[in-house]
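[1] Quick one: sequence plus predicted model below, questions after.
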Amino acid sequence: MIETRDPAGQDRGSIAPWLQGRRGCRGRAALAIGIALLAAPATAADPPSWTQPTAPFHLIGPVDYVGTEGLAAYLIHTSAGAILIDGTMAENAAAIERSVAARGVQMRDVKVLLLSHAHFDHAGGLAALKRASGAQLVAGAADRAALESGVPPGETSYGVIRFPAVKVDRAIRDGERVRLGGVTLTAVATPGHTPGCTSWSLRLRARGKPVDILFACSVTVAGNKLVGNRRYPAIVTDFRASLARLSGMSADIVLPFHPELADLRARAARDTLVDRAALPMMVRDARAAFDADLAKQRQ
């Protein structure tokens, strides 16, 4: 299959409605749409926000935002170095390095790289970031082959968008933990968007109270073939299992990888990130979109 950046895009199905409605979306609705809503694919190339640098900022506790305007990367400070979640696009690696430095961390002090899933807009920068830091890369076991080949998993409506291959140092499975300097993140397997799509849960204390954070991997279809996907035959079963899994979870804060950044920054500044309704809303919207897409593909 020819490599292409088709207008449908890797995650464009999830981002299109958010881009169209971001000026009018605020608070809970903006967060839920940014994470989960799936509509028709966008009609343009990669959104400019995906490569638009933005000033990094503090979120909560040891967690900072160091991604671009439209693609998230999260930096977690620990007593033994830092953890960086997601690398966004290959073009963004240098900008992420600058943002990490702006938050007081040298790249050599980034000890662990975590990944949400093996698509170019999230994994593309990992190879360069790993070279710059020497960090250990931890990713979902079922995405390992894709990461080490640079070829995304599954079959899609838009072809193949490659990214720089990168060696996985630890292939992680559901429930396994990553620990560094007193911080523990737990892998939550949420396959479907990719076979190894992994959300990460983190419990920390803020103002003397425990706060549960979920760095939520995508649960959108976003161009994936749900019918006749020979490279990922379990895709429908996995999507349904992940939606069921997430519907049974709770989170105080949900942090997306396609953020409604203006809202996220403002909510962090106002200390209003906590929203226990965000995860149920994410699951509800994603399930409705999945069912609609599956019915359409079965026609």
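    Arrived safely, thanks for sending.

[2] Could you use CA atoms for every contact and neighbour count after this?
    Noted.

[3] which SSE is Ala288 in?
    Taking DSSP states H and E as the definition, Ala288 sits inside helix 278-298.

[4] what packs against that helix?
    Judged by 3 or more CA pairs under 8 Å, 6 or more residues apart in numbering; DSSP states H and E, helix 278-298 is in contact with helix 27-36, helix 235-247, strand 253-255.

[5] In addition, the following structure is provided for comparison:
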Amino acid sequence: MKLAEDLFLVGSGRMGAHLTHAADCNGYLMIHEDIQILIDTGTGLDFHLWEEQLLWCGTSLKNITHVLLTHVHADHAGGAAKIKEASNALLYAPASAKEILIRGDETAIDLNAARKFGFYPEDYSFPGISPDVSFQDGQEIDIGPYSIKIISTPGHSKHCSSFYIESAEGRKRLFSGDTVFGQGKISMLSTHDFDLQKLKQSIQKLSFMHVDELLPGHNMPVLKNGSSHIEEANMLFQQLGVPENIL
């Protein structure tokens, strides 16, 4: 699904555009000449559907050059090993989650409970993989024409990050992972490392940024006035309320 001249939605599950496996997050692909950057990888289930979406966008798995993970929950990082194997892309992940990713630590990402309650098939497993690059809050990563600012946004999980990027046309993009969504919604989970107060602080941090395109990990992307959706969530928190949950 083409979102902008250089931006495509290539993965999305039941809480989105229903392009790939139901449990998948949104996966976004930015293309500029020979540079192809994938943001999040889905679960790795029904992986042929990702391949079909990439072909529709005029590319293929082997052309992906970089993969960035907003966090390491299975719906966002479970496909990383398959994509790495097919493309040999450089894999970027939060430094705080590096060991979880390497070990394929299912306890650390609450996968056992998620399987038990039907979020994933009973035989689903999270494959370990070693990231090529571990990033930290405030770091800027230059890939081709893109300067990607890393913003640590814990709350949904301890290891969440968002990516702030200016497009070639000068539009400000925020890949927010599971931190904030369109209409000011959030993703609350009863997992061991969900923290509502940290999520509040993360969204307040994001509210100071000018965002045209808000590109969340689920639901539909926002292509205009993204800042207003972030501010909606921020204002609810500031007024002692809690934004609506996407689940």
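    Thanks, I have it. Quantities reported herein were computed from a predicted structural model and do not represent experimental measurements.

[6] So after superposing, what's the score?
    The TM-score (TM-score structural alignment, normalised by the length of structure 2) is 0.76; 216 aligned residues with a CA RMSD of 2.8 Å.

[7] and Gly150 of structure 1, which of the helices and strands packed on helix 278-298 of structure 1 is closest to it?
    Judged by CA to CA, the one of these that comes nearest to Gly150 of structure 1 is helix 235-247, at 20.1 Å.

[8] The closest one vs structure 2, mean deviation?
    Comparison of helix 235-247 of structure 1 with structure 2 after fitting gives an average deviation of 3.3 Å (mean CA distance after the TM-score superposition for structure 1).

[9] how far does that helix sit from the chain's center?
    Chain-centre distance of helix 235-247 of structure 1: 17 Å, with CA atoms, centre = their mean, to the nearest Å.

[10] now what about that helix, what contacts it?
    With contacts defined as CA atoms under 8 Å, 6 or more residues apart in numbering, helix 235-247 of structure 1 is touched by 189-193, 195, 219, 226, 229, 279-280, 283, 286-287.

[11] Report how many residues lie close to the residue mapped onto Pro131 of structure 2 from structure 1.
    Taking TM-score structural alignment, the alignment pairs Pro131 of structure 2 with Val168 from structure 1. When neighbours are counted by other CA atoms under 10 Å, Val168 of structure 1 registers 20.

[12] Now do the same for the nearest residue in space to Val168 of structure 1 that is not next to it in sequence: helix, strand or coil?
    Once flanking residues are discounted, Val168 of structure 1 sits nearest to Leu137: 5.3 Å by CA to CA, 6 or more residues apart in numbering. Secondary structure of Leu137 of structure 1, reduced to three states by DSSP: H, G, I helix; E, B strand; the rest coil: strand.

[13] Okay, the counterpart of Leu137 of structure 1 in structure 2 and Val10 of structure 2: tell me how far apart.
    For Leu137 of structure 1, the aligned residue in structure 2 is Leu91 (criterion: TM-score structural alignment). Plainly put, Leu91 of structure 2 is 18 Å away from Val10 of structure 2 if you go by CA to CA, to the nearest Å.

[14] Arg103 of structure 2 now?
    As judged by CA to CA, Arg103 of structure 2 and Val10 of structure 2 stand 27 Å apart.

[15] Quick one: map Met241 of structure 1 onto structure 2.
    To be clear, residue 241 of structure 1 is Ala; Met isn't right here. Residue pairing (TM-score structural alignment): Ala241 of structure 1 is matched to Gln201 of structure 2.

[16] Tell me the buried residues in the helix holding Ala288 of structure 1?
    Neighbour-count burial for helix 278-298 of structure 1, counted by 16 or more other CA atoms under 10 Å, picks out 278-287, 289-290, 293.

[17] and of those residues, the nearest to Gly21 of structure 1?
    Using CA to CA, Asp285 comes nearest to Gly21 of structure 1 of those, at 15.5 Å.
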